[in-house]
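A.B. asks: For reference, the sequence and a predicted model appear below.
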Amino acid sequence: MTIPLSILDLSPISEGSDAPTALRNTIDLAQHAEQWGFKRYWIAEHHFVAVASSSPAVLIGQIAAATEHIRVGAGAVQLGHTTAAAVVESFGMLDAFYPGRIDLGIGRSGQRRREAARKTQEPKTKQPEPKPEPQWRNVDGLVIPPPFDIRSIITDRLRAQMTVLQQPEAQSPDFAEQVDDILAMLRGCYRVKDYDLHVVPGERTALTPLVFGSSKGQSAQVAGARGLPFVASYHITPATALEAVEAYRNAFQPSQYLQQPYVMVSADVVVADDTATAKHLASSYGNWVYSIRKGGGAVPYPDPDKTEPLNDEQCPVVHDRVATQFVGDPDVVAERLETLQRVTGADELVITSVTHRHTDRLRSHELIAKRWGVTG
């Protein structure tokens, strides 16, 4: 039986275009996604880069208003930049307008970057022990590259950006504490000292938090221990997605939300009518990822007709992401998605697809929807 297929969208801004156009394109793609049978349409949260999805809750409301039944949500709200109360209030309001259609996805990305930034500034007391060079692996047909060191993208520019996303001198609580606060607020049993606090709207809604994670660390452990659905990020961190899924399943405890683990895994795809066309459309993807890892954030998505290939020094910086992008005609991409599902045991797959032209992105989603046989 074919498992559900969902979409994660960044509202990417293409080279020569602008944010309003990207947002209109997102609404258009969401409407088509509903017609084609995708189960969910999620919005990522990014700031100060050439993607327009900086405020997921606002955009989710617009998408839900423009569609009728597809589930709409965040993939994911970065808890390191906000408070539990603000998250429950905003998504509670969305649920009040569109009951049963809103997904509350949460992640610790902002917190993780702050931790990495602090580590890069800490004085080194001794030289670390040399470790064996990580190797590329093939697990039953699924490519697993060596891990990418996130500390290499922590620049002064990124540190400056992070200071703007919080009030001066604010400190984010631990991720697990924030998740527990969200769950208590949703259940209507949240207390501060001797006082009951009731989050309105939000309390007693049917919202089920979904936790996004990239490794076997805290996110996977928290999702499993609290019996929440878990989304493993193969499209961003392909090196550690399998261990994240394993850690989640090992930590899982039944809850009011789930009796069994529920795993969703993401993949970056580009589909076209033939593989040669798909490879051309995806040829500027490496340049885009390079801008994220070396330029301080995603640049407007490059036009493949005008973009020069990366040189020999640049290619290794993005090789893990390029090699794990699923590119080809519908049969090629469906086969790789089937491999991803088989190896991870995913209950649902989430695709993200970025191309320079909106028409090509529409076609990419349409082709894989028809080939996969999605039914919503």
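C.D. replies: Arrived safely.

A.B. asks: Going by C-alpha atoms from here, please, whenever you check contacts or count neighbours.
C.D. replies: Noted.

A.B. asks: ok, Gly347 - contacts?
C.D. replies: Rather than Gly, residue 347 is Asp. By Cα atoms under 8 Å, 6 or more residues apart in numbering, the contact set of Asp347 is 3-4, 262-264, 341.

A.B. asks: how far away is it from Pro238?
C.D. replies: Note on Asp347: its distance to Pro238, by Cα to Cα, to the nearest Å, is 18 Å.

A.B. asks: now Asp320
C.D. replies: 8 Å.

A.B. asks: now swap in Leu281 and tell me
C.D. replies: In terms of Cα to Cα, Leu281 sits 21 Å off from Pro238.

A.B. asks: What about the contacts of Asp347, which are in strands?
C.D. replies: 263-264 (DSSP state E).

A.B. asks: Show me the one in the contacts of Asp347 that has more neighbours than the rest.
C.D. replies: Of all the contacts of Asp347, Met264 has the most neighbours under the rule other Cα atoms under 10 Å, reaching 24 neighbours.

A.B. asks: Just give the nearest non-adjacent residue to Arg187, would you?
C.D. replies: Once flanking residues are discounted, Arg187 sits nearest to Arg204: 5.5 Å by Cα to Cα, 6 or more residues apart in numbering.

A.B. asks: Now do the helices in the stretch 201-350 of the chain.
C.D. replies: Along the stretch 201-350 of the chain, counting by DSSP state H, counting those that start in this stretch, helices occupy 218-225, 241-251, 275-281, 285-294, 315-323, 330-344.

A.B. asks: ok, residues contacting the longest one?
C.D. replies: Spelled out, it's helix 330-344. Counting by Cα under 8 Å, 6+ apart, 139-142, 242, 245, 265, 267, 269-275, 326-327, 346-349, 367-368, 371-372 sit against helix 330-344.

A.B. asks: Got another one to weigh against that:
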Amino acid sequence: MTVPLSILDLAPIPSGGSAGDALRNTIDLARRADELGYRRYWLAEHHFAAGVASSAPAILIALVAAATGRIRVGSGAVQLGHQTPLAVVEQFGLIDALHPGRIDLGLGRSGQRRAELKAKAAANDGAPPAAGVTGSRVVDGLLIPPPFDWSQLVKVPELAFQASLLQQPGAQAPDFADQVDEIIAFLRGTYTSPDGLTAHAVPGEGADIELWVLGSSGGQSAQVAGERGLPFAANYHVSPSSVLEAVAAYREAFKPSEVLAEPYVVVSADVVVADDDAAAAELAKPYGLWVRSIRSGRGAIPYPSPEEADAHVWSEQDRALVADRLDTQFAGSPQTVADRLRVLQRVTGADELLVTTITHDHADRVRSFELLAGAWV
């Protein structure tokens, strides 16, 4: 089965480039994606990253929606720990008022996830690595690598400092499920406080917005999406070790709703396509160095060139830090990548695939999406 393809864009800043370059590249790529027939174009939310310009997805979504005519545009994802449900609904309602029927609101956890990882890090401090998680496995042709230990990352002091800057002093993110319920209520015009007071989001109430939940595991995000009958996006490109668990948990929890009669799953993949496998491998060289910058707690660096990647001296610790991401990146000719994406779709049962691609040169990134669209028939 050939399922639709969509795009996830981080507005990457290449080495030697600027945020303005990255944002202009995003607009250009979105216009080309619109022409090529991609179903939707999602913008991520990242902060304190020298190599990523997508810090305010609602603003960038509005710009992309204004520059395109057919493609759905949305967030992948708004991090709910950083703002209130009302603020999110008002922002996306405003965009929908100008571009009705084309806006997706993807929701992700942030504050709660950080708290869970800090607790795990504290509990495991000084303990040996868990047994049984060292090896990769192949499920019907799909590589499932061992899990990456995110709990170690929250020990980086800069991350706690940065997190504090994203919230008002003393603020605590409410439970994710409660936040999602509030967003649904504001969109439907049914929001009522515990003591019976009502509030209405203007714009936002009654907006023709498609609501999504994004998740990387079989935890709360998958549960919330399933129990509320919302579509769910699972991250193979960020957390490939748990994609099958995430999809299974969502489907098990699913209850039919006004939105969906059956589960609907999107699965993401990191992709680089070129005319042949060797050319794609050359373009993909910087990916490991870029992922290393994220997982070391520094935040995404400006995306290196292949020459800059060649100059880096890799240690065994470096390689272990990024192995799961490198092993699950789909880089190759159009046929090579299309074949691997079909395996991902078949094994996960995805109803749609969400492709993210980063190269140093913008023209190579546009060409990658052009080649993939041509091979995906």
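C.D. replies: That came through, no problem. It should be emphasised that the depicted structure is a prediction, and the values quoted were computed from it without experimental measurement.

A.B. asks: Would you report the TM-score computed for these chains?
C.D. replies: Comparison of the two superposed chains (TM-score structural alignment, normalised by the length of structure 1) gives a TM-score of 0.96, and 372 aligned residues with a Cα RMSD of 1.6 Å.

A.B. asks: just so I know, which of the helices of the stretch 201-350 of structure 1 lies nearest Glu45 of structure 1?
C.D. replies: Closest to Glu45 of structure 1 of those, according to Cα to Cα: helix 285-294, at 14.6 Å.

A.B. asks: how about the residue nearest to Arg187 of structure 1, what's its match in structure 2?
C.D. replies: Superposed on structure 2 with TM-score structural alignment, Arg204 of structure 1 falls opposite Gly206.

A.B. asks: residue contacts, its match?
C.D. replies: 187-189.

A.B. asks: Who wins on neighbours among these?
C.D. replies: For the contacts of Gly206 of structure 2, neighbours tallied by other Cα under 10 Å; top is Leu187, 25 neighbours.

A.B. asks: Before we go further, that residue is sitting in a helix, right?
C.D. replies: Yes - assessed with DSSP: H, G, I helix; E, B strand; the rest coil, Leu187 of structure 2 lies in a helix.

A.B. asks: and the gap between the counterpart of Tyr285 of structure 1 in structure 2 and Asp364 of structure 2?
C.D. replies: Taking TM-score structural alignment, Tyr285 of structure 1 has Tyr287 as its aligned residue in structure 2. Separation of Tyr287 of structure 2 from Asp364 of structure 2 (Cα to Cα): 14 Å.

A.B. asks: Of these two, which one has the most company?
C.D. replies: Tyr287 (24 against 18).

A.B. asks: residues contacting the more buried one?
C.D. replies: Contacts for Tyr287 of structure 2 (Cα under 8 Å, 6+ apart) come out as 303, 326, 358.

A.B. asks: and what of Val143 of structure 1?
C.D. replies: With the criterion set at Cα under 8 Å, 6+ apart, Val143 of structure 1 makes contact with 136-137, 323-324.

A.B. asks: could you redo the last one with a cut-off of 10 Å?
C.D. replies: 136-137, 238-239, 320, 323-325, 336, 339-340 (Cα atoms under 10 Å, 6 or more residues apart in numbering).

A.B. asks: want to try a markdown table for these, with neighbour count as columns?
C.D. replies: Listed next are the contacts of Val143 of structure 1 as a markdown table, based on neighbours: other Cα atoms under 10 Å:
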| residue | neighbour count |
| --- | --- |
| Trp136 | 13 |
| Arg137 | 13 |
| Pro238 | 26 |
| Ala239 | 25 |
| Asp320 | 23 |
| Ala323 | 14 |
| Thr324 | 22 |
| Gln325 | 23 |
| Arg336 | 21 |
| Thr339 | 17 |
| Leu340 | 23 |
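
A.B. asks: nearest to Ala65 of structure 1, of the residues you listed?
C.D. replies: Proximity of these to Ala65 of structure 1 (Cα to Cα) peaks at Gln325, which lies at 31.8 Å.

A.B. asks: which residue packs closest to the closest one, ignoring adjacent ones?
C.D. replies: Asp268 (5.1 Å).

A.B. asks: ok, now Ile95 of structure 2?
C.D. replies: Excluding the flanking residues, the one nearest Ile95 of structure 2 by Cα to Cα, 6+ apart is Ala62, at 5.9 Å.

A.B. asks: Distance from the chain centre to the one helix or strand that neighbour maps to, please.
C.D. replies: Assigned by DSSP states H and E, Ala62 of structure 2 falls within helix 57-67. Centroid displacement of helix 57-67 of structure 2 relative to its chain, using Cα atoms, centre = their mean, to the nearest Å, is 17 Å.

A.B. asks: Fine by me, thanks again.
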